[in-house]
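Trainee: take this sequence and fold it.
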Amino acid sequence: MPATTHANLESLTDLVYGALFGETDWQDFLDTLNTRMPDAKTTLFYHDSVAGAGAFSLCSGLDDTGLEGYNRYYCTINPWMPKAAVRPVGLGVIADQMLPHAELVKTEFYNDFMRSIGCRSSVGVTILRENNRSFNLSTLTSSTDTGFNRVNADLLTRLAPHLQRAFDFIRRDKAGNETGRSLFDAIGVGLIYISEGRQIRSMNLAAQQMLATDAGISVTPTGRLSSSDRDLREHLG
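Mentor: Below you'll find the predicted structure:
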């Protein structure tokens, strides 16, 4: 069985809440989780199932070449994502549950991307899913030991409630906090903090880019948030 470190649930949970409150950062969490599996590349990333694309946002163990290759092209042919888009939120899984390994090794994704970074399989969990976009935590690894990989997938299941709680806290209660804005910038989520009357109080860089590219939201001359989507306008009040 591949060797592991002592990065356990307790220490990883401490790092989640440490990152949430600014005592550490999310890179520390990913770096520590990354020590659990051989030749690991751990990433917090998003995927849009409608657009058929996504990006590795925060990573540990993956160099710039691998990161650029995934974000530019391989995200569009990731063979795990169709099932990842519908799997239960919060359930850690091994790659074989998304696609049998015998089928994976026939794909361009495996032969041109996975092999180039020294990996053969993965474990992952969906943290959140909204409007066809999922936010995931995954470790790519050279291990094809299903028992060993299952242990690590089960750890992700146990970590998921803490990650969900952290994301929810940032979105609802810490929208104006620099830690919250930087996390959601990194995973491509626009975050706008509004007061009564839809007056914008603050927003992160991703939200600014959405406004600049006419992504369905806009700001009125009086500084109020508006949207071309009727359901969203009704929700905003």
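
Trainee: make it CA atoms for all contacts and neighbour counts henceforth
Mentor: Will do.

Trainee: and the longest helix along the chain, what does it pack onto?
Mentor: Ranked by residue count, the top helix of the chain under DSSP state H comes out as helix 146-173. Secondary-structure packing of helix 146-173 (3 or more C-alpha pairs under 8 Å, 6 or more residues apart in numbering; DSSP states H and E): helix 9-20, strand 93-94, strand 121-130.

Trainee: residues contacting stretch 219-234, please?
Mentor: I194, G197, R198, Q199, I200, L211, G216, I217, S218 (C-alpha atoms under 8 Å, 6 or more residues apart in numbering).

Trainee: switch to 10 Å and redo it
Mentor: Where contact means C-alpha atoms under 10 Å, 6 or more residues apart in numbering, the residues beyond stretch 219-234 that reach it are 192-201, 211, 214-218, 236-237.

Trainee: ok, now stretch 22-30?
Mentor: Here stretch 22-30 makes contact (C-alpha under 10 Å, 6+ apart) with 7, 11-20, 33-34, 41-44, 58-61, 137-139, 177-180, 183.

Trainee: give the contact list for P79.
Mentor: With contact set as C-alpha under 10 Å, 6+ apart, P79 has these partners: M98, L99, E103, L104, T107, E108, F109, Y110.

Trainee: against F184, how distant is the second one?
Mentor: Which is L99. L99 is 29 Å from F184, where distance means C-alpha to C-alpha, to the nearest Å.

Trainee: mind checking the SS state of the residue nearest to the spatial centre of the chain?
Mentor: The centroid of the chain falls nearest to F45 when counting by C-alpha atoms, centre = their mean (2.9 Å). Judged by DSSP: H, G, I helix; E, B strand; the rest coil, the three-state class of F45 is strand.

Trainee: ok, now which ones touch the residue nearest to S122 when sequence neighbours are not counted?
Mentor: With sequence-adjacent residues excluded and distances taken as C-alpha to C-alpha, 6 or more residues apart in numbering, S122 is closest to L140, at 4.2 Å. Each residue near L140 by C-alpha under 10 Å, 6+ apart is listed here: 34, 37-43, 61-62, 95, 114, 117-124.

Trainee: please generate a structure for the following sequence too, so the two can be compared:
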Amino acid sequence: MIYEAVLDDTLWPSALTRIADAMGTAQIGLLSLDRRARTYDSIAPRTDPVMDAIFKKYWAFHNPLWPRTIARPVGEVFLLDSLIPRMDFVATPFFNEWMRPAEFSIASMGANLLVGNEISTNLSVANAPGKDEITGEQTLIFKAAMQHVERAVRIHRELRMRDLDHDTAPDRLECLHRGVMLVDGTSRVVFANAAARALLNSAGGLALEAGCLRSRDGSDALLQGLIVSCKRKAHTRNGPGGGISIHIGPRRSLRVTVTPLRAKGTVAELPWLGLQIPVAMVTVSTPSTEKSLS
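Mentor: Below is the predicted model:
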């Protein structure tokens, strides 16, 4: 069912529940946290909806385990006990004010599906209260399930990228003379063609900071606003996208145009996977490229 869920997002709760049933665990969840954008998404079919809402509102950004989990390599299965001593953890407000009321045992296990650029996506399970040890059989089942979930996530990302309009496919953009980048909703550059890479490496008006696109001439707030306006649920007065000029020297400037990307809709958006799916195309023109194209 995991692979069926790649095409039908409504099947993910059932797919995760089957993994939990096979393991004999009370809780299971796919969790994605973006620290830079301060956004959190999850799918946790067995967690009480009220407790899940409380976690999303507060504990997602005050969970003492997050800084420890992001230090673990993608795919490595780890126990909660390997992150923090059990006696220390049971004394934390997080355990006493959220985990215990939500009926999570101290016996829990997880693995990262994605770590990088201040984003992490994690699959985790927990036993019911009173079952305070993860068994060897549970670990083996979890490791086997992780292999399939990892593969399903890769397939989903590939399908989402292919779901973009044909004219914005990376292989069609690579050879264009003007710089073109595909960015996600937090300005992370998912793709940059050769011309764009040259511009970013030229110490001009645009730069990458922690993988995110920035302007250097004081117009960064405008650039970020244009990119955010291209997000699917964004509501802006002037509509999505637009253009600005970025100064790169005396009488020289770059013309930057931000255009919203719209997928064909054949593959669902799954925010709790934390994938870097582009929402906008950023096109950069210099006077020389504009002349060559005219």
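
Trainee: on that earlier part again, now, which of the contacts of P79 of the first structure sits nearest R165 of the first structure?
Mentor: M98 (25.5 Å; C-alpha to C-alpha).

Trainee: gap between the equivalent of the closest one over in the second structure and S253 of the second structure?
Mentor: Matched to the second structure by TM-score structural alignment, M98 of the first structure sits across from L83. Distance from L83 of the second structure to S253 of the second structure, counting by C-alpha to C-alpha: 50 Å.

Trainee: residue in the first structure paired with G116 of the second structure?
Mentor: Applying TM-score structural alignment, one finds that G116 of the second structure aligns to E130 in the first structure.

Trainee: still on that earlier bit, between L99 and F184 of the first structure, who's got more neighbours?
Mentor: F184 (21 against 17; other C-alpha atoms under 10 Å).

Trainee: tell me the SS of that one?
Mentor: Classified using three-state DSSP, F184 of the first structure is helix.

Trainee: what residues are up against it?
Mentor: Per C-alpha under 10 Å, 6+ apart, neighbours of F184 of the first structure: S57, F167, I170, R171, A175, G190, L191, N204, L205, A206, A207.

Trainee: can you check A169 of the second structure too?
Mentor: With the criterion set at C-alpha under 10 Å, 6+ apart, A169 of the second structure makes contact with M161, R162, D163, L182, F191.

Trainee: out of those, which is most surrounded?
Mentor: L182 (26 neighbours).

Trainee: centre of the chain to the host helix or strand of that one, how far?
Mentor: If you go by DSSP states H and E, L182 of the second structure is part of strand 179-183. Relative to the chain's own centre, strand 179-183 of the second structure is displaced by 18 Å; criterion: C-alpha atoms, centre = their mean, to the nearest Å.

Trainee: that strand: what's the following helix or strand?
Mentor: Next element after strand 179-183 of the second structure (DSSP H and E): strand 189-192.

Trainee: so what does the next helix or strand after that next one touch, helix or strand wise?
Mentor: Next helix or strand after strand 189-192 of the second structure toward the C-terminus (DSSP H and E): helix 194-200. Contacts defined by 3 or more C-alpha pairs under 10 Å, 6 or more residues apart in numbering; DSSP states H and E place helix 194-200 of the second structure against strand 179-183, strand 189-192, strand 206-209, strand 280-285.

Trainee: now helix 194-200 of the second structure, how far from the centre of its chain.
Mentor: Distance, centroid of helix 194-200 of the second structure to centroid of chain: 24 Å (C-alpha atoms, centre = their mean).

Trainee: which residue numbers in the first structure go with that helix?
Mentor: Going by TM-score structural alignment: helix 194-200 of the second structure matches no residues.

Trainee: okay, buried residues for that helix please.
Mentor: Within helix 194-200 of the second structure, the residues scored as buried using 16 or more other C-alpha atoms under 10 Å are A194, A195, A196, L199, L200.

Trainee: and what of stretch 50-64 of the first structure?
Mentor: A53, G54, A55, F56, S57, L58, C59, S60, G61, L62.

Trainee: how about a markdown table for the residues you listed, with distance to M81 of the first structure and secondary structure added?
Mentor: Shown next, in a markdown table, are the buried residues of stretch 50-64 of the first structure (distance: C-alpha to C-alpha, whole Å; DSSP: H, G, I helix; E, B strand; the rest coil):
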| residue | distance to M81 of the first structure | secondary structure |
| --- | --- | --- |
| A53 | 9 | strand |
| G54 | 10 | strand |
| A55 | 12 | strand |
| F56 | 13 | strand |
| S57 | 16 | strand |
| L58 | 18 | strand |
| C59 | 18 | strand |
| S60 | 20 | strand |
| G61 | 21 | coil |
| L62 | 19 | coil |
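
Trainee: can I get the contacts of A169 of the second structure in JSON lines with distance to M51 of the second structure?
Mentor: Shown next, in JSON lines, are these (distance: C-alpha to C-alpha, whole Å):
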{"residue": "M161", "distance to M51 of the second structure": "34"}
{"residue": "R162", "distance to M51 of the second structure": "36"}
{"residue": "D163", "distance to M51 of the second structure": "35"}
{"residue": "L182", "distance to M51 of the second structure": "36"}
{"residue": "F191", "distance to M51 of the second structure": "38"}
